[in-house]
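> no sequence on this one, just coordinates:
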């Protein structure tokens, strides 16, 4: 196990991430050109999606239905578990919901790094796992916001009768206004992942001559630059997380282990290989810093971004990058 962790730590991508963290903590004048991080994130989303779509074209619906249902179960269970833990440690309602949405959704960069890790290990995995990544982006956001609405309705019930209108049906789904649905389903990360996935699925192997030089051959090199940027961002967020106490800091370390273990177990139960179960663990153990914060910003503005974004990016992301991925892989091997 120690050898696997050390091997992962000594990869160029992870070491550049650590370099970024050190630069931020030491107040270095290292600056990344504006817009470069956004550009690289778009590249990574397209690369993961289109490669997954090409691989998915080799599978039938019957072979993916069980992992698909398992992924949806994770999208419901993890935000509920997160919310329950947050209430146990006396976190307020709005920030509990923020963390539930963040930890229930996924980190595409962690997923992409785990793919590179498995490929270097020579571990094969199901090509349709990119579809599972796209599927797991949004459910936790909806579940978390629905939970918030249900709790608020219990605390402040809406009158069911009105003199002028008559009976008014109060539904928790009223919270899902058009703007929220557009942001959650057609936001950048989900749109690019699903769109690229469908393009790869429709075109199949015929897409390889065009996409391979840029989106497959250069993927590892681009990931290095992006993780340097992520390291700078994580280093800047760490002081914010420390302000909120040790309980929250520890949560950022043990929650990915809880989610990752559930993901690996569910991957095994749905018939995935060791590599596929590892990726399912990575998805379940990661935390979103793109899709979920974008939805929370407009839907739960009272939630503190320094808590849910700082914890996801400053604690859970580096933990998964260095220790989590090898741990999930080892667990998948033990279960298999």
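Sure, I can see it. Predicted model, so just to flag it, every value in this text is computed and none were measured.

> hey, let's count contacts and neighbours off CA atoms from now on
Fine.

> tell me which element residue 275 falls in.
Element membership for residue 275, per DSSP states H and E: helix 274-285.

> that helix packs against which elements?
helix 61-88, helix 108-121, helix 129-135, helix 246-269, helix 325-335 (3 or more C-alpha pairs under 8 Å, 6 or more residues apart in numbering; DSSP states H and E).

> by how many degrees do that helix and helix 61-88 diverge?
Relative orientation of helix 274-285 versus helix 61-88 (axes from the mean of the first three to the mean of the last three C-alpha atoms, to 10 degrees): 30 degrees.

> right, and the helix or strand after helix 274-285?
Downstream of helix 274-285, the first helix or strand assigned by DSSP H and E is helix 291-299.

> contacts for that following helix?
For helix 291-299, the external contacting residues (C-alpha atoms under 8 Å, 6 or more residues apart in numbering) are 98, 101-102, 105, 137-138, 141, 145, 180, 183-184, 187-190, 303, 305, 308-309.

> now do stretch 176-195: everything it contacts.
42, 45-46, 48-50, 131, 134, 137-138, 141, 290-291, 294-295, 298-299.

> and with 6 Å instead?
Applying C-alpha atoms under 6 Å, 6 or more residues apart in numbering, the contact partners of stretch 176-195 are 45-46, 49, 134, 138.

> give me every residue that touches residue 197.
49-50, 53 are the contacts of residue 197 under C-alpha under 6 Å, 6+ apart.

> put this next to the first one:
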């Protein structure tokens, strides 16, 4: 079966194996450590690198109907996924509105590193994808946060003062956080400079991409391993939700994206964005808007369960589903 073949080949990927090394080393109490300043530098590197490449690809292909339909698809996914997540948590899991909204915001928002790993997977399969998908990733960062908070307002009988008093801070955090600014900014720069400009920075931002990703995933593995101790706080329902919800989101996205007639590569990237859970932008926004929500829930779920599931099993599984239904 193609899925099993892709899943097994995933374990021959240096990036995935270094993620597992970081995860296991933390459990074994190894003293491997990557300074936080390097981790932040690597994150900035990825956002600039994928933004520049995306902008360059748009400059080659031009702005067309496919771009506009992609924006519509992104906004639909950004609304549907958090609503589905919230309703499952609220009415099946019986969680309060505040925690349901906080978790839904994370599962409606996106993971940049999962997206980058999916690009690496597509490159290994020589599967083409559109450069503007970087813009879709940045576009999908914020809608889910606002949709989730709107649902909390509707379902929560208590007055949540922070939703009213911190609106400006929330807007700033959601729309102007570092990832959104760097991604959109780099995208515009890549579009403006074109091939000549990209050639100048290619040796630093394009060619070493997979090597830098390997180092970053080593660090992500260690961070995920450190949250193992919090699994008890998450509980069985949330543990299974963190695995099943990405599959539900992926199924919805594959259906919607297929209706628009996108390529296999673009559908996979849309699917990975929908199936991933944010652990950078969403936590910052939720801390401002819903300080009562339990961080042990949403951070542990997104980082220690959904993230490893997606990069090890999810990406090849979604690719298999897309090809099966086309």
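Sure thing, it's come through. These numbers were taken from a predicted model, which means no experiment stands behind them.

> before we move on, the earlier item: any of the contacts of helix 291-299 of the first structure buried? List them.
For the contacts of helix 291-299 of the first structure, a burial check counting by 16 or more other C-alpha atoms under 10 Å picks out 98, 101-102, 105, 137-138, 141, 145, 180, 183-184, 187-190, 303, 305, 308-309.

> and the helices and strands packed on helix 274-285 of the first structure, which is most packed in?
helix 129-135 (a mean of 24; mean count of other C-alpha atoms under 10 Å).

> and that one, what does it pack against?
Helix 129-135 of the first structure is packed against no helix or strand, with contacts defined by 3 or more C-alpha pairs under 6 Å, 6 or more residues apart in numbering; DSSP states H and E.

> against which helices or strands is the next helix or strand after it packed?
Scanning forward in sequence from helix 129-135 of the first structure by DSSP H and E, the next helix or strand is helix 139-155. Other elements packing on helix 139-155 of the first structure under the criterion 3+ C-alpha pairs under 6 Å, 6+ apart are helix 61-88, helix 93-104.

> format those as TSV; extra columns: distance to residue 218 of the first structure.
Shown next, in TSV, are these (distance: least, C-alpha to C-alpha, whole Å):
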stretch	distance to residue 218 of the first structure
helix 61-88	28
helix 93-104	29
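
> out of these, which is closest to residue 2 of the first structure?
helix 93-104 (26.3 Å; C-alpha to C-alpha).

> which residues of the second structure does that closest one align to?
Taken onto the second structure by TM-score structural alignment, helix 93-104 of the first structure occupies residues 97-108 there.

> how about the most centrally placed residue in the first structure, secondary structure?
Against the mean C-alpha coordinate of the first structure, by C-alpha atoms, centre = their mean, the closest residue is residue 106 at 1.0 Å. Three-state call for residue 106 of the first structure (DSSP: H, G, I helix; E, B strand; the rest coil): coil.

> that one reaches residue 289, doesn't it?
No. Between residue 106 of the first structure and residue 289 there is no contact under C-alpha atoms under 6 Å: 8.1 Å.

> which residues touch whatever residue of the first structure lines up with residue 126 of the second structure?
Under the alignment (TM-score structural alignment), residue 126 of the second structure maps onto residue 122 of the first structure. For residue 122 of the first structure, no contacting residues are found, by C-alpha under 6 Å, 6+ apart.

> thinking again about what came up before, could you dump the helices and strands packed on helix 274-285 of the first structure to CSV with distance to residue 20 of the first structure?
Converted to CSV, those look like this (distance: least, C-alpha to C-alpha, whole Å):
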stretch, distance to residue 20 of the first structure
helix 61-88, 29
helix 108-121, 15
helix 129-135, 26
helix 246-269, 20
helix 325-335, 20
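
> which one of these lies closest to residue 166 of the first structure?
helix 61-88 (35.0 Å).

> just how off-centre is that closest one within its chain?
Taking C-alpha atoms, centre = their mean, to the nearest Å, one finds helix 61-88 of the first structure lying 12 Å from the centre of the chain it belongs to.

> coming back round to it: nearest to residue 27 of the first structure, of the helices and strands packed on helix 139-155 of the first structure?
Nearest to residue 27 of the first structure, of these and by C-alpha to C-alpha, is helix 93-104 at 27.7 Å.

> residue 149 of the first structure: how many residues sit nearby?
Residues lying near residue 149 of the first structure (other C-alpha atoms under 10 Å) number 18.

> aligned to it, what sits in the second structure?
So, by TM-score structural alignment, residue 149 of the first structure is matched to residue 153.

> thinking again about what came up before, would CSV of the contacts of stretch 176-195 of the first structure with distance to residue 114 of the first structure be doable?
What follows is these, written out as CSV (distance: C-alpha to C-alpha, whole Å):
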residue, distance to residue 114 of the first structure
45, 14
46, 16
49, 15
134, 15
138, 21
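
> what helix or strand is the residue nearest to residue 130 of the first structure when sequence neighbours are not counted on?
Nearest residue to residue 130 of the first structure in three dimensions, chain neighbours excluded: residue 52, at 4.9 Å (C-alpha to C-alpha, 6 or more residues apart in numbering). Applying DSSP H and E as the criterion places residue 52 of the first structure in helix 36-56.

> where in the second structure does that helix align, residue-wise?
The counterpart of helix 36-56 of the first structure in the second structure, using TM-score structural alignment, spans residues 38-58.

> please apply the same query to stretch 11-18 of the first structure.
Against the second structure, stretch 11-18 of the first structure falls on residues 13-20 (TM-score structural alignment).

> next, the buried residues of that stretch.
For stretch 13-20 of the second structure, a neighbour-count test (16+ other C-alpha under 10 Å) marks 14-20 as buried.

> with stretch 51-64 of the first structure instead?
With burial defined by 16+ other C-alpha under 10 Å, the residues of stretch 51-64 of the first structure counted as buried are 51-57, 64.
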